[in-house]
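J.: fold the following for me, if possible:
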Amino acid sequence: MNQVLLLFLMFCGGVAVAFQPSINGRLAQKTGVLESSCISFTVGAAALLILVFLVGKGDMRGVSHAAWWELSGGLLGAFFVTMTIVAVPRIGTTAAMASVIAAQLATGALLDHFGMFGFREIPLDGKRAFGIALLMAGTALVFRR
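T.: Here you go, the predicted model:
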């Protein structure tokens, strides 16, 4: 898969992530916060299960060789979805997404810098740090009361 296609797909993923909290928040008005989060993950898991059976090329049995922390992604995702369901109705989608993006970029830069989880090291240089600082400043600007 070429880099332009990957960039486009990640852009589409960003659009989806921006819609998700508002959609889940509306569902939470009818079902409750934790219930909405559970329903969201159940629908997502069902869709992924169908895809695994239709086009999956991996081996689900490999999970038996995974370390405990390699299975924590689902917990982190559940925490993220639940927090957005709580935050978006209170602070708005823009402020919530700005906060999420700033945190993701800062954390991602640290993960890259230290080559965490066995991935290649990408040093945190001044240019990257300045970009993160600008994003933090932008987050503060959209977080007005």
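
J.: please count neighbours and contacts with C-alpha atoms only from this point.
T.: Noted.

J.: would you map the helices across the chain?
T.: Under the criterion DSSP state H, helices of the chain are mapped to 3-31, 33-55, 73-91, 93-114, 126-142.

J.: tell me which of those lies nearest to Ala66.
T.: helix 73-91 (12.1 Å; Cα to Cα).

J.: residues in contact with the closest one?
T.: With contact meaning Cα atoms under 8 Å, 6 or more residues apart in numbering, helix 73-91 is reached by Pro21, Ser22, Asn24, Gly25, Ala28, Val33, Leu34, Ser37, Phe41, Ala96, Phe143.

J.: now it: buried residues?
T.: Ala78, Val81, Thr82, Met83, Thr84, Ile85, Val86, Ala87, Val88 (16 or more other Cα atoms under 10 Å).

J.: now, which of those residues sits nearest Met116?
T.: Distances from Met116 to these, taken by Cα to Cα, are shortest for Ala78, at 21.9 Å.

J.: from Leu6, how far out is the closest one?
T.: 25 Å (Cα to Cα, to the nearest Å).

J.: now do stretch 107-125: distance to the chain's middle.
T.: On the basis of Cα atoms, centre = their mean, to the nearest Å, stretch 107-125 sits 18 Å off its chain's mean C-alpha point.

J.: also this sequence, please, to line up against the first:
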Amino acid sequence: MQQLLLFLMAVVAGAMLAVQAGLNSGMGKAVNSPVYGALISFVTGGIALLAYCLVAGVPLGNVRRAFDLPWFYWLGGVLGGFYVYAIIVLAPRLGVALTIGLTVAGQMVFSLVIDHYGLLGIPPQSVNWLRILGIAAIIGGVVLLRSN
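T.: Next up is the predicted model:
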């Protein structure tokens, strides 16, 4: 049951990315800048997360642990900023479905590399033909999305 809930959470998160692409694209147009659109997205997201932490009683002292990590872990926010910026630029030009499809294809390919080599503290999971076939199916889906 717990795994089913985790799968459902992943599907909902994916659906939210598609909605977020449209919303952030509109914000980027409204402020006439994809960079400011991304910044507004991160600021409002940061405020929402801070409010959640305060309401849920997440101990603020836990944040200090982030300073014990190697420097490159801090790049997660930079990478997220680039992702949101890219979505703002790409969604109106390619459409939300193709944009998300291409980003998911990129995520899957690099996720396989991270899993295979156990990068960033992730337990290694070897590449096999079924995993490669799964990525090929996703890439095939992206090709079909593009062909209309």
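
J.: kindly provide the TM-score of these chains.
T.: Overlay of the two chains. TM-score (TM-score structural alignment, normalised by the length of the first structure): 0.94; 145 aligned residues with a Cα RMSD of 1.5 Å.

J.: before we move on, back to that, a markdown table for the buried residues of helix 73-91 of the first structure, including distance to Ala46 of the first structure?
T.: Shown next, in a markdown table, are the buried residues of helix 73-91 of the first structure (distance: Cα to Cα, whole Å):
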| residue | distance to Ala46 of the first structure |
| --- | --- |
| Ala78 | 15 |
| Val81 | 17 |
| Thr82 | 19 |
| Met83 | 22 |
| Thr84 | 21 |
| Ile85 | 21 |
| Val86 | 24 |
| Ala87 | 26 |
| Val88 | 25 |
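
J.: what is the most widely separated pair among those residues?
T.: Taking Cα to Cα, no two of the buried residues of helix 73-91 of the first structure sit farther apart than Ala78 and Val88, at 15.5 Å.

J.: what sits against His116 of the second structure?
T.: His116 of the second structure neighbours (Cα under 8 Å, 6+ apart): Pro124, Gln125, Ser126, Val127.

J.: the equivalent of it over in the first structure and Ala16 of the first structure: what is the separation?
T.: Alignment note: His116 of the second structure maps to His113 in the first structure; criterion TM-score structural alignment. Here His113 of the first structure is placed at a distance of 28 Å from Ala16 of the first structure (Cα to Cα).

J.: same deal with Leu34 of the first structure?
T.: For Leu34 of the first structure relative to Ala16 of the first structure (Cα to Cα), the value is 20 Å.

J.: which one's more surrounded, these two?
T.: Leu34 (16 against 11; other Cα atoms under 10 Å).

J.: which residue packs closest to the more buried one, ignoring adjacent ones?
T.: Thr82 (6.7 Å; Cα to Cα, 6 or more residues apart in numbering).

J.: aligned partner of the one you found in the second structure?
T.: Aligned partner of Thr82 of the first structure by TM-score structural alignment: Tyr85.

J.: could you count how many residues lie near the aligned partner of Ile101 of the first structure in the second structure?
T.: Taking TM-score structural alignment, Ile101 of the first structure has Val104 as its aligned residue in the second structure. Neighbourhood size, Val104 of the second structure [other Cα under 10 Å]: 18.

J.: quick check: the residue lying farthest from the centre of the second structure vs Gly45 of the second structure, distance?
T.: With distances taken as Cα atoms, centre = their mean, the residue sitting farthest from the centre of the second structure turns out to be Gly61, at 26.4 Å. Relative to Gly45 of the second structure, Gly61 of the second structure is positioned 21 Å away (Cα to Cα).

J.: so what's Ala98 of the first structure up against?
T.: Gly138, Thr139, Val142.

J.: which of the residues you listed ranks first by neighbour count?
T.: That'd be Thr139 among these, by other Cα under 10 Å, with 21 neighbours.
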